[in-house]
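> just to be clear, the model below is a prediction. Sequence and coordinates:
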Amino acid sequence: MKLTTLTLAAALIGGAAWAGETAPKDVVFAEGGAVESSLSGAPGDASNGAMIVGSKKHGNCVACHQVSALADVPFHGEIGPSLDGAGDRWTEAELRGLVANAKLTFEGSMMPSFYKVDGYVRPGDAYTGDAAPENLPPLLSAQEIEDVVAFLATLKE
């Protein structure tokens, strides 16, 4: 009986956390690409966002952008604009929209859409030579998007 109660409680807690999350296909983009509402329903963690921005295995934002706050991460890119001052240039909603799908703000942008699951031009499935399955996961989770937004918002001039 105790195991069933604990399992039910864990399921309810997990379900409550999931209930606040917006699925990639349900994100509401304003004109210009801003996303007003949190994608996860929880505040972002700026320190985790910094890790994601600088990680070659996660967001890898530094592959294209320079970020002075992450000077210890080698090989910053020069394709995208510097992210220094991003918190002054864009609102939190604009930052969220840019990270989720920059193409809705900057048409023709080379920036990946980090919270998108469809509409790709035939992506491959790893190194198999086959097309990817129909349902692709987003590059970052809703909470990871919120964490990146929280970090970017700290980057002031």
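In hand now; what should we look at?
> contacts, neighbours, all on C-alpha from now
Fine.
> show me the helices in this structure, by range?
With DSSP state H, the ranges of helices along the chain come out as 2-19, 46-54, 86-89, 92-101, 142-154.
> give the contact list for residue 84.
With contact taken as C-alpha atoms under 8 Å, 6 or more residues apart in numbering, residue 84 is in contact with 66, 67, 68, 69, 155, 156, 157.
> try 6 Å this time
Contacts for residue 84 (C-alpha atoms under 6 Å, 6 or more residues apart in numbering) come out as 67, 155.
> and what of residue 132?
Residues in contact with residue 132 (C-alpha under 6 Å, 6+ apart) are 123, 124, 125.
> next up, a structure to set beside the first:
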Amino acid sequence: MRQRVGRTAGAICGAALALVLSHDGMHAAGPDGPPRQASLTGRPGNADNGRALALARERGNCGACHAIPGAADTTASSMGPSLQGVARRLAEDQMRYLVVDPRRYRPATIMPAYHRTEGLVRVARALEGKPVLSADETEDVVAFLMTLRE
């Protein structure tokens, strides 16, 4: 029994690693956190626009789950980790990886994928095939998150 569990766990880990390695622009996760993803646009994002997107309830709505430094609404949920100092914890390409689709790194997370359109369930017809954030908007949010060093 113990040997079968060990083989099953090994197979699951191997399959997860293969899945991570199969994505374009991504690399396997290392001991320093999530994998890395190259820029979606090849251009730096606009941090001011990213802040507006992150705070907007109808767009990023990051404050629903995360405490955001400097946000007027300080009643943020503690469902997700505080974003205070997040730029000290993650590199820009790791941040992007998590914003695009955090489930690739943590399959059980409740954080939504902001730039993924495939494999989603219970999506309104009007939104099928459309990401929550465009590539430019995703880069803007990443640029904003990278300003949160304190």
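Arrived safely, thanks for sending. All figures in this text were calculated on a predicted structure; none of them were measured in a lab.
> what's the TM-score for these two chains?
Scored by TM-score structural alignment, normalised by the length of the second structure, the superposition of the two chains gives a TM-score of 0.75; 124 aligned residues with a C-alpha RMSD of 2.0 Å.
> need the contacts of residue 132 of the first structure in JSON lines with distance to residue 109 of the first structure and neighbour count, can you?
Converted to JSON lines, the contacts of residue 132 of the first structure look like this (distance: C-alpha to C-alpha, whole Å; neighbours: other C-alpha atoms under 10 Å):
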{"residue": "123", "distance to residue 109 of the first structure": "18", "neighbour count": "14"}
{"residue": "124", "distance to residue 109 of the first structure": "21", "neighbour count": "12"}
{"residue": "125", "distance to residue 109 of the first structure": "23", "neighbour count": "12"}
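> wait, which of the residues you listed is closest to residue 43 of the first structure?
Distance ranking of those against residue 43 of the first structure, using C-alpha to C-alpha, places residue 123 first at 31.9 Å.
> the closest one and residue 3 of the first structure: what is the separation?
Computed as C-alpha to C-alpha, to the nearest Å, the residue 123 of the first structure to residue 3 of the first structure distance reads 44 Å.
> try residue 45 of the first structure
Taking C-alpha to C-alpha as the criterion, residue 45 of the first structure is separated from residue 3 of the first structure by 33 Å.
> settle it for me: which of these two has more neighbours?
Between residue 45 of the first structure and residue 3, counted using other C-alpha atoms under 10 Å, residue 45 has the larger neighbour count: 17 against 8.
> residue in the second structure paired with the more buried one?
For residue 45 of the first structure, the aligned position in the second structure is occupied by residue 46, per TM-score structural alignment.
> isn't that match right up against residue 140?
Yes: proximity of residue 46 of the second structure to residue 140 meets the contact threshold set by C-alpha atoms under 6 Å, at 4.7 Å.
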